[in-house]
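Participant: sequence plus predicted model, see below.
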Amino acid sequence: MNGTTDRSTAERTTSSEDRTDELPKDRYSERELSWLAFNNRVLDLARDAGRIPLLERAKFTAIFSSNLDEFFMVRVAGLKRRIDAGVAVPSVTGMRPRELYDAMLTRVHELVASQAALFQDEILPALRAEGIDLLRWGQLTADERARMDELFTERIYPVLTPLAVDPSHPFPYISGLSLNIGVLLRNPANEARQFARIKVPGILDRFIRLAPTRFVPLEEVIIKHLSELFSGMQVASSCVFRVTRNEDVEVEEDDAENLLFALEKELLRRKVGRPPVRLEVEETVSDELLELLAGELDISEREIFRLPAPLDLTGLFDLADVDREDLKYPNFLPKTHPDLAPVETSSEADLFKAIKRHDVLLHHPYDSFATSVQRFVEQAASDPHVLAIKQTLYRTSGDSPIIDALIEAAEAGKQVLALVEIKARFDEQNNIAWARKLERHGVHVVYGMIGLKTHCKLILVVRDEPDGLRRYAHIGTGNYNPKTARQYEDMGLLTCNPIVTDDVSRLFNHLSGMTAETSYRRLLVAPNGVRSGIIEAIDREIEHERAGRRARIRIKVNSIIDEQVIDALYRASRAGVQVDLWVRGICGIRPGVPGLSENIRVISVLGRFLEHSRIFWFENDGHPAVGIGSADMMHRNLDRRVEAIVSITNQRHIDEIGELFDLAFDEDSVSWRLHDRLWRPDTRDADGGPKLDIQEHLIARTAERRQTTRTPRRTLFIQRPGVLPDR
């Protein structure tokens, strides 16, 4: 696992390849269908009236819609592009592109029908019963209609731009995910019909607040005033519609300098030239209007989704502002990690002193991001003894204090390197803007490596101390985004262990200087070392099992679809190794199949926080090899991204991670369990009562832990067997 291959490793690899031939051909689950199963689990949260507060159920309905938007923009669009190009290569499950496309659309139609029924029949009435009303125009009072008439005249009408289609005005370009009103007009003079389109302005509130808990959709108000927009014409019919387009970015990379301009050009093309992949229309649409839309957009019947109003349920995110705390999750404020808590004589902790005492394992959002990772960068920026800061930035927020801290450090004369991944999907424009801002303030900005996305989460700080230069590092599983750090579950390691910091330093040199570095002591680094390192660890567990020693594999990831890793886990199961997989999203493995995977368990945990950490645990005969990092078990992570996994060696941290796995796989904890290819919710006990919600339990346990003060203890840098043994 140290990047070298000895004779026994080579023999083991050859033997593994031979055994792969014995595995059944239908051993994988289809990636796209597995993702749709994940989104159905999100919808399960919206369905769960017994456990989930009402406004949170509405939010999960919005998350389902938002997820599906991205699925169409990327996955469906990509598959459709391959079909149009005549690429007929089957997937690993044997499904050909057209067959898979049909299966995906069939399943999506089922899911959106289920979502619509859930919202119309359960969530809307439940909201109404609580005094929260999403109204149609006909449900408004006379006074409310009068107020909307005035609002339309003063605030809405001035920003609308009706576009008519006639011989001199072609059919307008419909931007992706915009909400639109299609109108069929009749000229009373000659009965001629004409189409017009109105884009619902995104700069106005989607749901207009009539009262603190009474709302009407903006499009409803516009539709009821169409006669004012088309004076002298008669409105024959109208409907709200929404188009989804291929929004994935493809650029040819020649060098980093050209990449910036090529990506900007491609982002412009994203706005004006991408083909549609989905048309959503109100179910009341007239045949004539639907036929016109489908023809102009060149979209097939299967890609059309007729839905009850209102369309675009991502608008339900707006309900989060309703002042009904009793219908939401209880407020949660992250706490400062006890190892980073300030001493009594100071209002702020000295993080460098804390990290010198021993490594700190962070678990967000339970441990505050602001008083740990963010404070680490801010203190480094203001500390006169710090000489250099290096950081990777994959996604960050527009008003990030971390960006401000890097600028402050550069302006103070420190050497600051920011590796900004401008190819981060859907954040390309934001990252370009922040990269240029950083450059203007003297930060050295690197745009990543040609052909690879830089997805690892790393910070390196070089500090001049009385006994010489010392390096401090943070290696994490999540983005350096203060906003998502309150919503995503992630882990991170703060350390000044010289072996780890040397690895991180050499990795940064590789990223910024294009060195040929591939060998590390406490890191696994993709694309050269993560897959081989994980498979080697799996094979080691197989050897332990066969020798009668303690063996077990526990992995937590967002997705697992890499065939080589899956096959290695199948071999482990066949050898008798217990394999526990905690997978939030896509899972290509089939657990519980006789003769293949009886020893594999797969669970998924969904809740108020998005489970995002990646953790790897190998029993190793009672000396666990444990690591955390940025890599999922997917081809893109293992082959086309720079990822990093760091080994955890502090026994207290190893125990903490072990307890987390124990909690997740406990029969009394809420989860979804995968049986072959079928996910089943496991949320109720035998008596029908709710099982333990892991996230709520961790919130409570974190709060209890903060009530006592832990005396920091110094931990020697004892090198225990990790994800990578030291050389």
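Facilitator: Great, that's in hand.
Participant: going forward, measure contacts and count neighbours with C-alpha atoms only.
Facilitator: Will do.
Participant: just the residues contacting the host helix or strand of residue 15, thanks.
Facilitator: Using DSSP states H and E, residue 15 sits in helix 7-20. With Cα atoms under 8 Å, 6 or more residues apart in numbering as the test, helix 7-20 has contacts from 536, 539, 567-568, 571.
Participant: can I get those residues in JSON lines with distance to residue 63, neighbour count and secondary structure?
Facilitator: Converted to JSON lines, those look like this (distance: Cα to Cα, whole Å; neighbours: other Cα atoms under 10 Å; DSSP: H, G, I helix; E, B strand; the rest coil):
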{"residue": "536", "distance to residue 63": "38", "neighbour count": "19", "secondary structure": "helix"}
{"residue": "539", "distance to residue 63": "39", "neighbour count": "20", "secondary structure": "helix"}
{"residue": "567", "distance to residue 63": "33", "neighbour count": "22", "secondary structure": "helix"}
{"residue": "568", "distance to residue 63": "34", "neighbour count": "22", "secondary structure": "helix"}
{"residue": "571", "distance to residue 63": "37", "neighbour count": "22", "secondary structure": "helix"}
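Participant: hang on, the earlier thing: next SSE downstream of the helix holding residue 15?
Facilitator: Next element after helix 7-20 (DSSP H and E): helix 31-47.
Participant: thinking again about what came up before, may I see the buried residues of the helix holding residue 15?
Facilitator: Neighbour-count burial for helix 7-20 flags 12-13, 16, 20 (criterion: 16 or more other Cα atoms under 10 Å).
Participant: picking up where we left off before, could you dump the contacts of helix 7-20 to CSV with distance to residue 549?
Facilitator: Converted to CSV, these look like this (distance: Cα to Cα, whole Å):
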residue, distance to residue 549
536, 17
539, 13
567, 22
568, 19
571, 17
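Participant: ok, second structure coming up, stack it against the first:
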Amino acid sequence: MNAASDIKVAAAKEKPASRFFNRELSWLAFNRRVLEEAGNVAHPLLERLRFLSISGTNLDEFFSVRVAGLKEQQLEGLEHHSHDGLTAGQQLEKISEAADALIADQQRTWIELGERLAEVGIEVAEASNLTEAEREWLRGHLAEQILPVLTPQAIDPSHPFPFVPHLGFALVFSMVDTADGEPVSEVLMIPASVPRFLRLPGMKSRYLAIDQAVAAHLDLLFPGFQLIGAGAFRVLRDTDIEIEEDAEDLVRHFRSAIKQRRRGRVIRLEFAAGTPVELETLVRAGLSAEHALIAESGGLIGVADLGILVDKEERPDLKFQPYTPRLPERIKEHGGDCFAAIRGKDFIVHHPYESFDVVVAFLRQAASDPDVIAIKQTLYRAGKQSAIIDALVAAAEAGKSVTAVVELKARFDEEQNLLWASRLERAGVQVVYGFMEWKTHAKVSMVVRREGAVFRTYCHFGTGNYHPTTARLYTDLSFFTASKRAARDAAKLFNFISGYVPPKGLELLTLSPVTLREKLTGWIDGEIANAKAGKPAAIWAKMNSLVDPLIIDKLYEASEAGVKIELIIRGVCCLRPGIAGMSSNIRVKSIVGRFLEHSRIWCFASGARLPHAKARVLISSADWMPRNLDRRVEVAVPLENATVHAQVLDQVMVANLIDNEQSWSLDGSGNYTRVPAGKKPFNLHTYFMTNPSLSGRGQALEGKKVPKLRLEQGG
């Protein structure tokens, strides 16, 4: 961030803190909306269980990253205040209260879902309720398949407390040796390789949690010992990786940091209900967790693990009806030739409704086409089984010039990205790691092809990652173009990342941390000027998070100048909507449903009533957060082709705004209320699953109308 931005941030902090919602509490509110979907009877039963599991996974990451950062601030005595005026300690206190309430609701939801599942033949049984045949099978299975993997460890001066990794699950016992009457403390780690739930034999789907199975057969592990007390615990550690600016070798630094992350500070300890106090004290001391947040679970420890049951069960009647993404007709009518389709006109592929295979096919065609001479690609998250990596390797082995920007700082994908980087380098790909202090978060592909006497460049810009799994679950946009301006700007972007060459004279793209904040502020100022001039003025924006205080202040200014602002913020939103004299013209909604809303779309009315062909419409890889605008390499791409423009503005954005089956409305107090479906129920996910996109229809579908979406209350 430059000096001018620093001054503006300092000035923003002098204004009343009540202008902002707390970021961490807003995130917890988002995860509560995820949990609410577990109680949504409109969803199939196993999908409700999946939402419960997702809420658990989300909460684990929240503690290991966000809470870990606040805990470090508190322990180091830093006097940093959040934008809503809270110290780290004050935030931790509020987080603990809200998180405990959320976890209690998770447990209540699990009890309810467990009862509903049992009614349809899926049961997580109690050890005390097993049949005689099940007990006999379980004892033999434990003795032969499970116990050989387990290693009980006594805790005494010669046996120090064992290391328990992040997300580690363990049992703890106090016992007495019946031979000599000596007390013994034992810790039993449950390795990740051991299934959390054991499927019991029989026609019915009956499961038993591994901790219950082991606890019911302690005589197999501890013959000759008498049990005095027992408990279970789970560990969450600080998983953030600090970037050392003076690191001489970024790859070596990350390889070392990934190993150290396993031993990060214990942030949270979850104990099973009924764990004796003396055993809790033993665990806290053994893990050096004197500063950890302590929680006692009223039921199942590790709600995230319930996703295992969803994956195990072959019950299509209890899951969403399978959906197969369609291939855009425009690609089909060109015989699968991506380059010919892109040459014909710009188009957008709308994931997951339209297949991610188009993106893979684009790069595979580039790899095999003898006229393609160069490929440049950013990689933030590519997944474990990546066809994108295969295509880049094939291109390099075919003798093409291939450059891959691999982001090592992609949280929780650092290790996988190191593996991909190594494979790419072995194949002859020029691997670039980008900036030490900035993450390269932009999603860009660039293919240079010889066509006659000239070179033509084909570009792909995405709002999501080049990840085959998330592309089936996240809603994102893939924009393909052969625009010369886009090509020249994309080349400057890659030169910026690989050679630190400042991108001067950009013609189409807007990049952070170079010009994006300034341009975004200018676009909002343009709407303010139109409102003051009596012209239609409106902003529609869709993104994952809205946090940046400077942008929020600018939106407040726009609101009170008369700009109508509609925001679709799936997750964290620090802006307070609907406050008289501050944000009276701002409405905020959040959509949580079958697919994860992930695309970032920004629309500015530009003097015409939205939706309108004159509006400025952009897609981006960036949310409106300080990190995206100041500490990441991001791209915003304007959509100028009329059909693409209409698809994103009149189809995608309007569908998001009129959805009333998966939407929540945010009020000025921070409360989210589910939007009632009313007399005209509309589900945007169902709409896009059943209707072709505008720009990808092709000539074969030109005569078939896509249902016109109408915004009842426009800006």
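Facilitator: That came through fine. Note that the structure is a prediction, hence the values are computed from the model and not measured.
Participant: report the TM-score for the pair.
Facilitator: Overlay of the two chains. TM-score (TM-score structural alignment, normalised by the length of structure 2): 0.93; 691 aligned residues with a Cα RMSD of 2.4 Å.
Participant: please name the residues that touch residue 583 of structure 1.
Facilitator: Taking Cα under 8 Å, 6+ apart, one finds 556-560, 602-605 in contact with residue 583 of structure 1.
Participant: which of those residues ranks first by neighbour count?
Facilitator: residue 604 (28 neighbours; other Cα atoms under 10 Å).
Participant: which one in structure 2 is aligned with it?
Facilitator: Aligned counterpart of residue 604 of structure 1 in structure 2: residue 590 (TM-score structural alignment).
Participant: from memory its match sits against residue 665, does it?
Facilitator: Yes: between residue 590 of structure 2 and residue 665 there is a contact under Cα atoms under 8 Å: 6.5 Å.
Participant: am I right that the match of residue 604 of structure 1 is in a helix?
Facilitator: No: Residue 590 of structure 2 is assigned strand when assessed by DSSP: H, G, I helix; E, B strand; the rest coil, not a helix.
Participant: and the residue lying closest to it once chain neighbours are set aside, how many neighbours?
Facilitator: Excluding its sequence neighbours, the residue lying closest to residue 590 of structure 2 (Cα to Cα, 6 or more residues apart in numbering) is residue 570, at 4.5 Å. Residue 570 of structure 2 sits with 24 neighbouring residues when counted by other Cα under 10 Å.
Participant: quick one, what contacts the counterpart of residue 570 of structure 2 in structure 1?
Facilitator: In structure 1, the residue matched to residue 570 of structure 2 (TM-score structural alignment) is residue 584. Residue 584 of structure 1 makes contacts with 38, 557-559, 603-606, 611-612, as judged by Cα under 8 Å, 6+ apart.
Participant: ok, so of those, who is nearest residue 313 of structure 1?
Facilitator: Here the nearest of these to residue 313 of structure 1, counting by Cα to Cα, is residue 38; it sits at 18.3 Å.
Participant: map that closest one across to structure 2 for me.
Facilitator: Counting by TM-score structural alignment, the partner of residue 38 of structure 1 is residue 30.
Participant: name the element the counterpart of residue 262 of structure 1 in structure 2 belongs to?
Facilitator: Under the alignment (TM-score structural alignment), residue 262 of structure 1 pairs with residue 253 in structure 2. Assigned by DSSP H and E, residue 253 of structure 2 falls within helix 250-261.
Participant: ok, average deviation of that helix from structure 1?
Facilitator: Compared with structure 1 after fitting, helix 250-261 of structure 2 has a mean deviation of 1.0 Å; criterion: mean Cα distance after the TM-score superposition for structure 1.
Participant: that helix: which residues count as buried?
Facilitator: 250, 254, 257-258, 261.
Participant: I figured residue 453 of structure 1 hits residue 640, correct?
Facilitator: Yes: under the criterion of Cα under 8 Å, residue 453 of structure 1 makes contact with residue 640 at 6.6 Å.
Participant: those two: which is more packed in?
Facilitator: residue 453 (22 against 17).
Participant: tell me the counterpart of the more buried one in structure 2.
Facilitator: So, by TM-score structural alignment, residue 453 of structure 1 is matched to residue 439.
Participant: all the helices of the stretch 401-550 of structure 1, residue numbers only.
Facilitator: Here the stretch 401-550 of structure 1 has its helices, by DSSP state H, counting those that start in this stretch, at 401-411, 428-440, 498-513, 530-546.
Participant: which residue numbers in structure 2 does the third one align to?
Facilitator: When helix 498-513 of structure 1 is aligned against structure 2 using TM-score structural alignment, it corresponds to residues 484-499.
Participant: same check, this time on the longest one
Facilitator: Across structure 2, the stretch matching helix 530-546 of structure 1 (TM-score structural alignment) is residues 516-532.
Participant: mean shift between that stretch and structure 1?
Facilitator: Mean for stretch 516-532 of structure 2 is 0.7 Å (mean Cα distance after the TM-score superposition for structure 1).
Participant: list the buried residues for that stretch?
Facilitator: For stretch 516-532 of structure 2, by 16+ other Cα under 10 Å, it's 516-517, 520, 523-531.
Participant: residues contacting the aligned partner of residue 287 of structure 1 in structure 2?
Facilitator: Aligned by TM-score structural alignment, residue 287 of structure 1 pairs with residue 277 of structure 2. By Cα under 8 Å, 6+ apart, no residues touch residue 277 of structure 2.
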